[in-house]
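Asker: sequence and predicted structure below; questions after.
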Amino acid sequence: MPQVAGFIRQVVKETERMVSHFFKGGGEAEETPTHLESPVTAMERGHGSGNGVRYGFGAMQGWRVEMEDAHTIVPSLLGVGLERWAFFAVFDGHAGSKVARYCAQHLLGQVTSNADFARGGGGGEVSVEAVKGGIRTGFLQIDSHMHKQWAGAGADRSGSTVVAIMLSPDRIYFINCGDSRAVLSRGGRACFYTEDHKPFLPCEQERIQRAGGTVTLQRVNGSLAVSRALGDFSFKGAEWRDQTEQLVSPEPEVFEIPRSADDQFVILACDGVWDTISNEDLCRFVRSRLQLTTDLEEVCSQVVHLCLYKGSRDNMSIILICFPDAPRVSEEAIRREAELDTYIEQIVTESFNHQLEEGESNLFYVMQELSLGQIPNLPPGGGLASKRDLIINIYKRLKEEYKTANSRDSDESR
């Protein structure tokens, strides 16, 4: 059922986008395509550690014609007297990548250098309210700066959502502007997550209507699917209204949570990930992968591929930040995973051979047969989709072996 629900969400999202195009007078055909005929699956990956946490990163262009995501990873805020602090952010661009890339380079500097943030003092003594106020001010400042810098004819029309965390020695500051999302796993469950800023939420819809706009097809003026973002300056032209009271607001929500010894990890990801998997399912999947490997790049890569196979049609970016209490590699978990892989190989081989007896093999029917069967101990939260690469590799090997054997038999018959 979760896979069906994810597929339905994708269909709804794509339908809304197409209807929105008609609503704006786009005609029967789009001026420029938004998706490719096949996905770009090359991964951008990275990992590191600092200040007592480990992190991994993964990003894929996927089906989109352009990679519009960007990210910031700063394990230690050395230049501002906060060596024991860290900052991680994912920027999900839309209508272009310019805003996302600019903010990935400059947003943190705007936050840590403004007077509101500095008012709390340095050396790790910044007050909670100063941090929250400084983050808000930094967002408004960078948005205003971009607006002035890129105003005029032919101005850039792109925008970007932002989801981030700022880690102090004793607190986690969750920062959200848009529909990317952060989730905290604590004590074996998803205990906190940011709320997506969607136009149909009552508080967002009220602001949009006060600014003279409408929410149509669950979008701002039938066009934009998020109600808060940096950039998107065509939605910020109401001069009689405050910067935070425009159709689309650049104001972030900031949540502060004391750190706990039970903290396991934080996931930051764009909506291309969350469109296909729930908060709890992704946390369950990540926990299961952390019992198999310490390679956080690999875990992020598996998440992105899982979401691709579950039907994501968007760019996908994820940062995984692991605390000391994150799940550790388990020999028992490794054994169970090996047994599962062996069982899947057996089923694929039997299906492949059965198809050959009736004619020609087909990967689609192999996958269909697997999906209809009861396979024990599939990865929690990931299911059969998380084993698609394994299934494809087994199938390719079987086809190659069959081709080689046929070729050898043909040579011998001559």
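Answerer: Sure, I can see it. Bear in mind the structure is a predicted one, so any value in this text is a computation, not a measurement. Numbering: from 1, shown residues only.

Asker: for the rest of this, base every contact and every neighbour count on C-alpha atoms.
Answerer: Fine.

Asker: residue 185 is in contact with residue 191, correct?
Answerer: Yes - between residue 191 and residue 185 there is a contact under C-alpha atoms under 8 Å: 5.9 Å.

Asker: show me which of the two is the more surrounded one.
Answerer: residue 185 (25 against 13; other C-alpha atoms under 10 Å).

Asker: tell me which helix or strand that one sits in.
Answerer: Using DSSP states H and E, residue 185 maps to strand 181-186.

Asker: for residue 40, grab the count of nearby residues.
Answerer: The burial count for residue 40: 16, using other C-alpha under 10 Å.

Asker: go ahead and name everything in contact with the strand holding residue 185.
Answerer: 163-164, 174, 176, 190-196, 262-271, 274, 279, 283 (C-alpha atoms under 8 Å, 6 or more residues apart in numbering).

Asker: which parts of the protein are helices?
Answerer: Using DSSP state H, the helices assigned to the chain run over residues 2-23, 98-113, 115-118, 128-149, 202-210, 271-274, 279-290, 296-309, 331-358, 363-372, 388-413.

Asker: check it against this one:
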Amino acid sequence: MATPRFSDSPDARSKSITIADGLDTFGILNQHSVGNTAFQVGVSDDKGTRRYMEDAHSFVVDFAGVRGQGFFAVFDGHAGKHAAEWCGEHFHEYLLGSLRTSSSSTIPDILNETFHNVDRRISLLCEESDGKIHSGCTAVTAFLRIEDADGDQSFLASPITNQPSAAIPSPEDTKSVASVQESPVSDSEEGASPDKTNKKPKSASASPTNRFTRALKNLGGGGNSPPSSPASLPATENNTNTSAVVYPPPSFRRMLYTANAGDARGVLCRAGKAVRLTYDHKGSDKQEAKRITDAGGFVMSGRVNGVLAVTRSLGDSSMKEFVVGSPYTTETQLTDDDEFMILACDGLWDITGDQGAIDLIRNIKDAQEASRTLVQHALSKQTYDNVTVIVVRFNHGAP
């Protein structure tokens, strides 16, 4: 089996944020498109008082080649940086793979499939490292999808437009592990209790191939934290992904699909009110505690087997019998009342509630400034964890 390669840095790193050098450039990881007017993305992070940076993040503008679509995610690592950093670089590729090979499935089912595929891949990383890697990460992901009125994408010639072709994966393709970089540990503490009922996801299918990953290699990479303002970001010098995006028809709807595992959280601002999009999977939750005890484990002091504060995650292969990768999913049709969305790790949510975060940034129109404000607020309140925040401000009426 291939041995994964890692950088010497103990900090998790996300690909540097850039700006596209042409109107028709799309699909690059952590790259703002100069032609996108559908939303603004702001990303800020800080390792706080922790020794290492354990979080990773990712976003893709005009995701899957459709103008106005977007993918956004925050990954909060623990027991090592590897899972979070790997997800930051590759999760979106696996989602693209599932969209391509499972085009007849619903988006929540595709997100569920993606979570399971990624969870298995990280477990393989652990197996092939001879015990050197045993990390996991919580995850909150959001897919902003442009649809026809009936929920389809009939304006597309194929399920994924303008993406490189690749062979459909076989189970054996999961045996080869892609090269990754390292990421540090975050011992997630407990925050507020969840306020939603968990959904039971369906079983997953085979994961995308390395061939597909290589075909989409220009979507991944490594880098550091984002500059303070998108306006100051340099243009990309070596951008080769210049196929034209597909523009949706005049009549379309925006659907926001979210999926999370663990206590990384997503919150929507609807007419000034906070709407929770995710579910906090913690040992303090009665439903989750029952699931774990039914599986033969136990919860002590709010921690699974006395160790892990979260009950769902990607990775954590040594505890996979109890700490599952099954996500909680939601789908929301956006209206003019929906102003912005916050995705963040528990470094923010341990400090402030959903409505408090909304109130703090509602009048800040620049998404980057808003994300930075939330991070600075958490730091000023002496958060003990890493903090990563993505703010997506919606511009209604523009694809």
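Answerer: Done, it's in. Not measured: the values here are computed from a predicted model.

Asker: thinking again about what came up before, got CSV for the helices of the first structure, with distance to residue 168 of the first structure and mean neighbour count too?
Answerer: Output for the helices of the first structure, formatted as CSV (distance: least, C-alpha to C-alpha, whole Å; neighbours: other C-alpha atoms under 10 Å):
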stretch, distance to residue 168 of the first structure, mean neighbour count
helix 2-23, 35, 16
helix 98-113, 13, 20
helix 115-118, 14, 19
helix 128-149, 10, 19
helix 202-210, 30, 17
helix 271-274, 26, 23
helix 279-290, 23, 22
helix 296-309, 22, 23
helix 331-358, 33, 15
helix 363-372, 45, 14
helix 388-413, 39, 13
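
Asker: would you format these as JSON lines with distance to residue 68 of the first structure included?
Answerer: Listed next are these as JSON lines, based on distance: least, C-alpha to C-alpha, whole Å:
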{"stretch": "helix 2-23", "distance to residue 68 of the first structure": "17"}
{"stretch": "helix 98-113", "distance to residue 68 of the first structure": "7"}
{"stretch": "helix 115-118", "distance to residue 68 of the first structure": "29"}
{"stretch": "helix 128-149", "distance to residue 68 of the first structure": "17"}
{"stretch": "helix 202-210", "distance to residue 68 of the first structure": "25"}
{"stretch": "helix 271-274", "distance to residue 68 of the first structure": "11"}
{"stretch": "helix 279-290", "distance to residue 68 of the first structure": "23"}
{"stretch": "helix 296-309", "distance to residue 68 of the first structure": "16"}
{"stretch": "helix 331-358", "distance to residue 68 of the first structure": "35"}
{"stretch": "helix 363-372", "distance to residue 68 of the first structure": "32"}
{"stretch": "helix 388-413", "distance to residue 68 of the first structure": "26"}
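
Asker: aligned partner of residue 273 of the second structure in the first structure?
Answerer: Residue pairing (TM-score structural alignment): residue 273 of the second structure is matched to residue 189 of the first structure.

Asker: before we move on, what about residue 369 of the second structure?
Answerer: Checking TM-score structural alignment: residue 369 of the second structure goes with residue 298.

Asker: ditto for residue 257 of the second structure
Answerer: By TM-score structural alignment, residue 257 of the second structure lines up with residue 173.
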